[in-house]
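*Asks:* Structural data only, the sequence is not supplied:
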């Protein structure tokens, strides 16, 4: 029971910091560094649906498939974080924390937002993986791919998948700055995931 409580406490924390990354750093800057976060932001721009709703539309089909393939426990935990993350997005106000940095230079704002948001999202995904679940986005797709192709590293799969999201975000926004700094944020995310999972932090 203690293990279950600990798992869900950490998973709740992961959902909360993902929401913080979106509402404080990514939504206001347009950065879309992959994952459920970036994919939802990109699709939100295309279809005109708010980010929290779009994240559910993407996550639920993936959730059903992952439960079938990766197991019931994984599915239940992933369902929880999938529902908790959009809820936190609605509860936590959207604040452009780094907006004042644009007065110095727009690049400074994008750099700081990308780095801080990347650390939060990477930490959230790493925490989720350490507690036998995923955040419901490209990490689920990566785990499904790795389930079939076991020789592939999860970080490599995530990098390819999320890199595609970054390229798409650059095309949609027609901004090379958004694309470049989304990519830099993605690198921070991948490095943070590797650090959290390899060190088995929170596990």
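*Replies:* Received the coordinates, thanks. Just so you know, these numbers come straight off a predicted model, no measurement behind them. Numbering: from 1, shown residues only.

*Asks:* use CA for all of it now, contacts and neighbours both
*Replies:* OK.

*Asks:* Helices along the protein, start to end?
*Replies:* All helices of the chain, identified by DSSP state H, fall at 2-21, 35-47, 51-70, 72-91, 106-130, 138-148, 154-173, 176-198.

*Asks:* Just list what the longest one packs against, helices and strands only.
*Replies:* In other words, helix 106-130. If contacts are counted by 3 or more Cα pairs under 8 Å, 6 or more residues apart in numbering; DSSP states H and E, helix 106-130 sits against helix 2-21, helix 176-198.

*Asks:* Comparing those, which comes out most buried?
*Replies:* helix 176-198 (a mean of 22; mean count of other Cα atoms under 10 Å).

*Asks:* contacts for that one?
*Replies:* 30-34, 107, 110-111, 114-115, 117-123, 125-127, 129-130, 155, 158-159, 162-163, 166-167, 169-171 (Cα atoms under 8 Å, 6 or more residues apart in numbering).

*Asks:* let's bring in a second one:
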């Protein structure tokens, strides 16, 4: 019950933070964005149309077909997100943090808007607009959502370059990039790490050293050499990024000829990460 309530509250909180970033840093420094927000900002700069109302009006034509195709459960949270962004964009319309450094403004805009969007996305909602268009095109024509979203953002930023100016477009791209990274951080959480795949004839010694010195769990996988056909044991271990050098040092000390692959892990749940008791898998 409380989880559901928090999800709905989080959409509103995320929309408020996002609106602070829009008005406080993007509008205050005459920067833009992609998607429907970018179009709304262009209309604000050139025609004086209110950002919040324009954003809501632009979304209505895509919310209706989204409702018909995907059902009310999917579109309801998105509608709340759209309305909340529209309302808070109007409420915070006079909030400004002007700066003489547009790059600094773009960086702060990316951080604040990305954090707000991340909260909205994590709650299962979106801010509508190009996201719904991308879903509709994928549903009817099997278009890639990622490519569709990129194409829409590219078109909007191109319009910004033509109508407002190339420098504004370039700084806006910086804000978009930073926002995308912050969104990923919010969605993936802080429990990120690195997965190490270790192939060595000294696997028993390496496993024992990892358990004793790092108190991290390991998994032994059965494998065979593709060329020799001989049986192998593959060590799989997930550790925080800060512990990767220690694992590499252990492996290098025990078996300098070991084969080690380090991969990014975006979210790690379980013992040693989301609660404290270490164990061996």
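*Replies:* Nice, I can see it. Since the model is a prediction, treat every value here as computed from it, not as a measurement.

*Asks:* which of the helices of structure 1 sits most buried?
*Replies:* By mean count of other Cα under 10 Å, these have helix 106-130 as the most buried, with a mean of 24.

*Asks:* Quick one, which of the helices and strands packed on helix 106-130 of structure 1 gets closest to residue 59 of structure 1.
*Replies:* Ranking those by proximity to residue 59 of structure 1 (Cα to Cα) places helix 2-21 first, at 13.5 Å.

*Asks:* What mean distance separates the closest one from the matching residues in structure 2?
*Replies:* Mean deviation of helix 2-21 of structure 1 relative to structure 2 after superposition (mean Cα distance after the TM-score superposition for structure 1): 1.1 Å.

*Asks:* and that helix, what does it pack onto?
*Replies:* helix 72-91, helix 106-130.

*Asks:* Try it again at 10 Å.
*Replies:* Applying 3 or more Cα pairs under 10 Å, 6 or more residues apart in numbering; DSSP states H and E, we find helix 2-21 of structure 1 packed against helix 35-47, helix 72-91, helix 106-130.

*Asks:* In structure 2, point out the residues matching that helix.
*Replies:* Using TM-score structural alignment, helix 2-21 of structure 1 corresponds to residues 2-21 of structure 2.

*Asks:* In JSON lines: the helices and strands packed on helix 2-21 of structure 1, plus distance to residue 18 of structure 1.
*Replies:* Converted to JSON lines, the helices and strands packed on helix 2-21 of structure 1 look like this (distance: least, Cα to Cα, whole Å):
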{"stretch": "helix 35-47", "distance to residue 18 of structure 1": "8"}
{"stretch": "helix 72-91", "distance to residue 18 of structure 1": "7"}
{"stretch": "helix 106-130", "distance to residue 18 of structure 1": "5"}
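
*Asks:* Looking at those, spot the one closest to residue 98 of structure 1.
*Replies:* helix 106-130 (5.7 Å).

*Asks:* Look up how far residue 149 of structure 2 lies from residue 43 of structure 2.
*Replies:* Distance, residue 43 of structure 2 to residue 149 of structure 2, using Cα to Cα, to the nearest Å: 20 Å.

*Asks:* for residue 71 of structure 2, same thing?
*Replies:* From residue 71 of structure 2 across to residue 149 of structure 2, the span is 21 Å (Cα to Cα).

*Asks:* and what of residue 232 of structure 2?
*Replies:* 44 Å.

*Asks:* Likewise for residue 32 of structure 2?
*Replies:* From residue 32 of structure 2 to residue 149 of structure 2 the distance is 16 Å (Cα to Cα).

*Asks:* ditto for residue 85 of structure 2
*Replies:* Residue 85 of structure 2 is 19 Å from residue 149 of structure 2, by Cα to Cα.
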